[in-house]
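[1] Below are the sequence and a predicted model for it; my questions follow.
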Amino acid sequence: MEQPLPPDGVHDYRDRYAGLPVVEFSGLGDDAELPDPGAVVWRFSTESYGEEQGAWAAIFTRFLERVDTTAVRAVVVGCWENPYEESAETVIRLLADNAARFPELRALFLGAIVSEECEISWIVQADVTPLLEAFPLLERLEVRGGAQLRLRAVRHEGLRMLRFESGGLPAEVVRAVGQCDLPNLEHLDLWLGVEEYGGQATVDDLEPILTGERLPRVTHLGLQDSEIEDEIATAVGSAPVVARLQTLSLSMGVLTDRGAEALLTGQPLTHLRRLDLHHHFLTETMMKRMEEALPGVDVDLGEQESPEDDWRFVAVDE
């Protein structure tokens, strides 16, 4: 079982990830007894402040020397040195250049960094496409941080889950996701964020995702943490992809009665197992209507914010 997410949705994955216990390799001494390399998730991280350049690379190199990487199934990348200034490019290059040494790698989280280490919108990412190109059997890719994040349109037949956690997801990345051919993708989450931190994607940018043409097997869609959540909900109301979904998340954003009304008057949602709307600005009346209209659906209406408040905010931004 996965750990439940904390209230802000941001987890550091120091204990479990992808159903496996996590081992922080940087905390193991040279004489430490190593676990079965395929029975754990290997986490690599440095301190976020004050580390010399090359610190993360040194940890990873030591790992390559000590562990039978041919059995490794999952990797979590925490902090690299000064992630608010130095991009993830070196981390991505080291992983991609050594892909042949990880034939069993199926799950990868890049940027498992919490706010005490570096705010989500300060994390400097890079082009993550080389990870998809280097690991054709990868089933799960998750990335946190939107600054300098890039993605090119690719075809990847192995991927089952793709998640971008961000306080501001670049529109170029959103468009690239829609242009990718992901014939076996089942789970897609996009934390769209706010314009102040680079989240400038529009509903038009989401259109290729909402048609579902390149996502024939997707059963979960999350379009979350957006200041235009009402507009997204309106588009979802008539989106072809919704008919094949089992779970839908429009959570963490600025969803009001206007967006909820669009969901209720759009295409039927009674086939869903779960509709996640937590962190919202719905009135009590609308919340009751949502529950009554979807009696067989697990509707998450937790974390109600005041619908009368003039200041409406997403759950995760800076």
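    Perfect, I can see it now.
[2] contacts, neighbours, all on C-alpha from now
    Noted.
[3] and the nearest residue to residue 15 once chain neighbours are set aside, which of the three is it?
    In this structure, residue 15 finds its nearest non-sequential neighbour in residue 22, 5.0 Å apart by Cα to Cα, 6 or more residues apart in numbering. Classification of residue 22 using DSSP: H, G, I helix; E, B strand; the rest coil returns strand.
[4] ok, and here's another one to check against it:
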Amino acid sequence: MTIHAHLDTFHGLPVRWVGLDPATSSAAPDTVAWRVAGAPYDEDEPTLQQGFEELLGRVDPTRIRALVIGWWGPGWEGMRGDIPVRMLADAAGRLPALEAIFLGDIVMEESEISWIEQDDITPLLDAYPRLRRLEVRGGTGLHLRPVTHAALEVLRFETGGLPASVVRAVGESSLPALRHLELWLGTTNYSGDSRPADWAGVLDGSGLPALRHLGLQDSEIQDEVCAAVAAAPIVARLESLNLSMGVLTDTGAEALLSGQPLTHLTSLDLSHHYLSGPMIERLRAALPGVQLDLSDIQQVRGNDWRYVAVSE
């Protein structure tokens, strides 16, 4: 799976590109998600920072609810994710209504997902105590410190490899309003080095009392993820569970079937999997009232190779 298209909606709002069409500035500031980005291959085009200042000069920044941050520059030239993080954190006083940030709306033609150079994103949560949604694409160099944040409702990480330190920080945070958590765990080749002990804080759920959707996805050890989930305290209060995109085999599915009941779930996503036909039928028979996604059946390739959906 590769990401070829930029976002066209975010936070329930249509995305509008700053600078692409001057007419977009006529939109009411709180009715769209504003996208700012540098030009990946044209040094004569405005930088991310210039585009951001253009936005704040065109529309009333006190009414902006959602921002989508695109390309900020190549990591091999030192253009790391601290650039947009510092830019946004420094502007917090000018953006009192900001509710949602997507950091890294970068497609394959600009950078592979695991080549996106991120940094410490904690300053965003510190600077915006009213933020309700934070979504991040790219895991290289990504850092997060444990935080207390009363307003955050959605937290998503799209990566080909999510560092274990970030997973632990989420589990050690206090996020009383968080309803949706999605972690693309990825592979060790791209810093996805988390293991069951690192997921324990999330699966215990003590800092996530409102959580109703959990995604632990895209793991090369998806069977171990399933075994941990099968006994996790947080599962009993979830409405939906996403264990898709990884190297899921009959071993992981057996762990789910042998663990705590999952019949209370509205949906269970196991798509992109390596399950056998008999195991697929067992899952369907065991979870008749659950919306079960078993699509995207994978085939084992030469030398018994299995792949996650998103890595490089």
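    Received it, and whenever you're ready, just let me know what you need. Everything numeric in this text was worked out from a predicted model, so none of it was measured.
[5] Now the TM-score, please.
    Once superposed, the chains reach a TM-score of 0.95 (TM-score structural alignment, normalised by the length of the second structure), with 310 aligned residues with a Cα RMSD of 1.7 Å.
[6] My read is that residue 219 of the first structure contacts residue 184, right?
    No: counting by Cα atoms under 8 Å, residue 219 of the first structure does not reach residue 184; the two are 10.4 Å apart.
[7] Burial check on residue 159 of the second structure, number of neighbours?
    Using other Cα atoms under 10 Å, residue 159 of the second structure is surrounded by 30 other residues.
[8] Which stretches in the stretch 151-300 of the first structure count as strands?
    With strands called from DSSP state E, counting those that start in this stretch, the stretch 151-300 of the first structure shows them at 161-165, 187-193, 220-226, 247-249, 274-276, 298-300.
[9] quick one, which of those strands is nearest to residue 311 of the first structure?
    With Cα to Cα as the measure, strand 220-226 is the member of the strands of the stretch 151-300 of the first structure nearest residue 311 of the first structure (14.2 Å).
[10] between that closest one and strand 187-193, how many degrees?
    10 degrees (axes from the mean of the first three to the mean of the last three Cα atoms, to 10 degrees).
[11] Strand 220-226 of the first structure vs the second structure, average offset?
    For strand 220-226 of the first structure, the mean deviation from the second structure after alignment is 0.3 Å (mean Cα distance after the TM-score superposition for the first structure).
[12] In the second structure, which residues correspond to that strand?
    Counting by TM-score structural alignment, strand 220-226 of the first structure falls onto residues 213-219 of the second structure.
[13] Ok, stretch 267-277 of the first structure next?
    Aligned by TM-score structural alignment, stretch 267-277 of the first structure falls on residues 260-270 of the second structure.
[14] for the first structure, what's the longest helix?
    helix 55-66 (DSSP state H).
[15] In the second structure, which residues correspond to that helix?
    Counting by TM-score structural alignment, helix 55-66 of the first structure pairs with residues 47-58 of the second structure.
[16] Which position in the first structure pairs with residue 151 of the second structure?
    Matched to the first structure by TM-score structural alignment, residue 151 of the second structure sits across from residue 158.
[17] could you say which helix or strand contains the nearest residue to that match once chain neighbours are set aside?
    For residue 158 of the first structure, ignoring the flanking residues on the chain, the nearest one in space by Cα to Cα, 6+ apart is residue 137 at 4.9 Å. Using DSSP states H and E, residue 137 of the first structure sits in no helix or strand.
[18] What's the match for residue 137 of the first structure in the second structure?
    In the second structure, residue 137 of the first structure lands on residue 130 (TM-score structural alignment).
[19] In contact with that match, which residues?
    Residues near residue 130 of the second structure by Cα atoms under 8 Å, 6 or more residues apart in numbering: 97, 98, 99, 150, 151, 152.
[20] hang on, residue 96 of the second structure packs against residue 66?
    No: taking contacts as Cα under 8 Å, residue 96 of the second structure lies outside contact range of residue 66: 11.2 Å.
[21] More neighbours: those two, which one.
    residue 66 (29 against 17).
[22] Return the residues in contact with the more buried one.
    10, 11, 30, 32, 33, 34, 98, 99, 100, 101.
[23] Tell me the one of these nearest residue 238 of the second structure?
    Nearest to residue 238 of the second structure among the contacts of residue 66 of the second structure: residue 11, at 21.7 Å, using Cα to Cα.
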